Each structure stands twice: as C-alpha cells, then as structure tokens.
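Asker: could you look at this predicted model? Sequence included:
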Amino acid sequence: MRDGLSHLNSIPPKTAEAALLTCYGSLRWARRLAAHRPYPDLGALLAAADEAAYDMRPADLAEALANETALPHLPPTTLVGSAARTALHAAHAAYEARFGHVFVICLDPEHPGEHLDQVLTGIRARLGNEPDEERAVAAEELRGIARARLVRLVRSARP
C-alpha cells in the first residue's frame, strides 16, 4: 500500500485532484487533499479526508451528491429478481423526489449479497427524515464511501 500512496503523493496536483474526485465528487475536497500532500501513511490520508468532508459547505455536498450514481452495482438479474429491482427503483425515485438528490449509502464490502436489502432498508428508513437531517446522514454516508474509495485508490495505484 505504501507504493500506491507514494504514487498519489508524487503525481502532479491536477492529476491527483482528478484521481481524488473519483472518491468524493467535490472539487473543493479533492483540491484540499491534493494540496496537503504528501501523506506519510494511509491513516493520515484518511484523517485528512474525514476532516475535509466535515468542512464541506452545503454547495460542496450538493456537488458531491450530484456526482454520485443513482443506484449501486447490484448482482446480475439472475441473482436479483425483477420484483426486487422494481422495488429498488421505486424506492429510489421516491427518495430522489423527496430530497432532490440520489440516495447514497456506504455498503458493507464483506457481505455483497446483502447489498440490495441494505439499500432498500436504508431508503425506506431515511424517507422519514427531515431534509436537514437527511443531508447530515447523506454527508456521513458519503464520507464513509470516500474512505472506502480512497483505500481502493491507494491499493490500485501504480508507482
């Protein structure tokens, strides 16, 4: 992992920003992380990412949410029935109509077979939130997603 972090630390700022934007879709967040390089270890990078995420303004959060995909990757249709997919699409549409942005949730990487249930349960539970409360929940979910993506980015980086 050290080699991937060394790579991230050494690439030009604009290249680092572009890579970081794949983890959290706010340009302000990506610029902040790129500007504070080099990071001595993954823990320092993750701590900086958390701090930057906590400091996001409403417009930065809106930008990050706008850059997220509508639905997570799910198992092939043969493993997830069409009724389940229909329920997911309907729940997501209701969520997006209520809050004006895509539903985001940090899924457990250890149990991919449970992702559909996690998403459906999460959407249904969070549809009852007030908009301000949901923005805070979505911001926390995005922070968790960004952490997971940063770990993958560092692990996949080539020196």
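Answerer: Nice, I can see it.
Asker: only C-alpha atoms from now on, for both contacts and neighbour counts.
Answerer: Will do.
Asker: which residues in the protein form helices?
Answerer: 2-10, 13-21, 27-35, 42-54, 58-66, 82-99, 115-126, 131-156 (DSSP state H).
Asker: among the ones you listed, which comes closest to residue 108?
Answerer: helix 115-126 (7.5 Å; Cα to Cα).
Asker: so the closest one versus helix 131-156, what angle?
Answerer: Between helix 115-126 and helix 131-156, the angle comes out at 150 degrees (axes from the mean of the first three to the mean of the last three Cα atoms, to 10 degrees).
Asker: contact partners of helix 115-126?
Answerer: Residues from elsewhere that reach helix 115-126, judged by Cα atoms under 8 Å, 6 or more residues apart in numbering: 74, 87, 88, 91, 92, 95, 103, 105, 107, 108, 134.
Asker: picking up where we left off before, kindly compare burial across the helices of the chain and name the winner.
Answerer: Most buried of those, by mean neighbour count (mean count of other Cα atoms under 10 Å): helix 27-35, with a mean of 20.
Asker: for it, the distance to its chain's centre please.
Answerer: Helix 27-35 has its C-alpha centroid displaced from the chain centroid by 15 Å (Cα atoms, centre = their mean, to the nearest Å).
Asker: which helices and strands does it pack with?
Answerer: helix 13-21, helix 42-54, helix 58-66 (3 or more Cα pairs under 8 Å, 6 or more residues apart in numbering; DSSP states H and E).
Asker: of all those helices, which one comes closest to residue 129?
Answerer: helix 58-66 (17.1 Å).
Asker: mind putting the contacts of helix 115-126 into JSON lines with distance to residue 7?
Answerer: Putting the contacts of helix 115-126 into JSON lines (distance: Cα to Cα, whole Å) gives the following:
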{"residue": "74", "distance to residue 7": "31"}
{"residue": "87", "distance to residue 7": "42"}
{"residue": "88", "distance to residue 7": "39"}
{"residue": "91", "distance to residue 7": "41"}
{"residue": "92", "distance to residue 7": "37"}
{"residue": "95", "distance to residue 7": "39"}
{"residue": "103", "distance to residue 7": "32"}
{"residue": "105", "distance to residue 7": "29"}
{"residue": "107", "distance to residue 7": "27"}
{"residue": "108", "distance to residue 7": "27"}
{"residue": "134", "distance to residue 7": "36"}
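Asker: adding another structure so you can compare the two:
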Amino acid sequence: MTSTPTPGLTWFNSAEPAPARDALHEVCASTAWSDRLLDGRPYADADALCQGSDLATSALTSMDLAEAMSAHPPIGRPKPGDPASTREQRGMAGASEELREELLELNLAYQERFGHVFLICATGQSAEAMRDAARERLGNSPEQEWERVRAELRKINRIRLTRLAHEGA
C-alpha cells in the first residue's frame, strides 16, 4: 500500500535544488548527506525519505559526521533563535542550576575526550536522562562513540525530516 505524499514532501520532491538543499541543511549540516537525499528524489512518502536518510547517514565519513555535528549546540545551550534546538532540548527547561552546571562539565569533559560535541537525540529526554547518557558515554572508546554519534544523528534526522515532510520548508 502506497501512502499519499504529504504537502511538505510534495514541496521537497519538486523544489529547485537550492531551496531543497537549504531545507535539508536545517535538518543536517552534512553536505554529503544532503547530496545523497537530493539525488534520491522523489520520495514516495516520509518513511522512504527517512530510509534514504538512514542510508546517507550510514555512508558518512568521519569528516562528514564532524560537519554534521558542527551545527549542533551543546546540550543545555540551544542556539538562540533556533526553534529546532530549543524544541529538541525542551527537557532542560526545568533543570536545576546544579544539574545544568553538571551537564556543562560533562559536555566539556566529553569534548576534551572525543574532540566533538556530545550529540544525543534530546527529544523527549529529561535533563537527568541526558546527564546519565553523557556520564555513560564518557566510558566509550572513540570507535564506539563514533557509532553512537551516528545512531543519535539518525534519530535526530528522522525527527527533523518527518517535520519537513509534513510541514515543508
């Protein structure tokens, strides 16, 4: 059974490359990821778009992953004026100052250990859950952590692409 494309997906499938790329850049900052998704158009439905994203994310090199992560702010510090990071980090809204400071310290320790921002799909996560994940992941090897980052990026991209498919750019 084939589902009908949503208005946002209809727009994305037919948009000129530049505006479609701009919309994808709001989802993920990796140029390689955007190129693969643009090359895969048209998509039958949001699931097909998300599957294309998963494949593109799996193919990212470490440099591509670094490019993708460059657009993600640290947990607890959403980018001012960026509704996506604010919405996704909603779980930090009620966090105590002590918890915010602890997460900042964990973010710094993580960045020192791995050389990049702590990336987690924060949607639906409490501040405590994100803190606990940061603590746990500090014990990962760099190889384990790259795979974890890739998995978290897949989840983030799926959430953002689903929104794009339904709402458009």
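Answerer: Alright, I've got the coordinates. Note that the coordinates shown come from a computational prediction; the quantities given were computed from them, not determined experimentally.
Asker: in TSV: the helices and strands packed on helix 27-35 of the first structure, plus distance to residue 81 of the first structure.
Answerer: As requested, these are exported to TSV (distance: least, Cα to Cα, whole Å):
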stretch	distance to residue 81 of the first structure
helix 13-21	33
helix 42-54	36
helix 58-66	28
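Asker: can you tell me which of those helices is nearest to residue 155 of the first structure?
Answerer: Nearest of those (Cα to Cα): helix 42-54, 10.0 Å.
Asker: which elements pack onto the closest one?
Answerer: Looks like helix 42-54 of the first structure contacts helix 27-35, helix 131-156 (3+ Cα pairs under 8 Å, 6+ apart).
Asker: how about the nearest residue to the residue mapped onto residue 87 of the first structure from the second structure, chain neighbours excluded?
Answerer: Aligning on TM-score structural alignment places residue 87 of the first structure opposite residue 102 in the second structure. Residue nearest to residue 102 of the second structure in three dimensions, not counting chain neighbours: residue 131, with 7.7 Å by Cα to Cα, 6 or more residues apart in numbering.
Asker: so what's the residue nearest the centre of the first structure up against?
Answerer: Closest to where the C-alpha atoms of the first structure average out (Cα atoms, centre = their mean) is residue 145, at 3.3 Å. The contact partners of residue 145 of the first structure, by Cα under 8 Å, 6+ apart, come to 23, 24, 105, 106.
Asker: between the residues you listed, which sits nearest residue 154 of the first structure?
Answerer: Closest approach between those and residue 154 of the first structure, by Cα to Cα: residue 23, at 10.9 Å.
Asker: look up how far residue 29 of the first structure lies from that closest one.
Answerer: 10 Å (Cα to Cα, to the nearest Å).
Asker: how about residue 63 of the first structure?
Answerer: 10 Å.
Asker: give me the common contacts of the two.
Answerer: Joint contacts of residue 63 of the first structure and residue 29 (Cα under 8 Å, 6+ apart) do not exist.
Asker: end to end on stretch 106-124 of the second structure, go ahead and measure it.
Answerer: Start-to-end, stretch 106-124 of the second structure (Cα to Cα) is 20 Å.
Asker: ugh, wrong one, I meant stretch 50-67 of the first structure
Answerer: End-to-end distance for stretch 50-67 of the first structure: 18 Å, by Cα to Cα.
Asker: which part of the second structure lines up with it?
Answerer: Alignment of stretch 50-67 of the first structure against the second structure: residues 54-71, by TM-score structural alignment.
Asker: contacts for stretch 106-114 of the second structure?
Answerer: 74, 75, 116, 117, 118, 131, 134, 135, 138, 142.
Asker: map the last one across to the first structure for me.
Answerer: When you say that, I think you mean residue 142 of the second structure. Checking TM-score structural alignment: residue 142 of the second structure goes with residue 131.
Asker: from residue 138 of the first structure, how far off is its match?
Answerer: According to Cα to Cα, residue 131 of the first structure and residue 138 of the first structure sit 10 Å apart.
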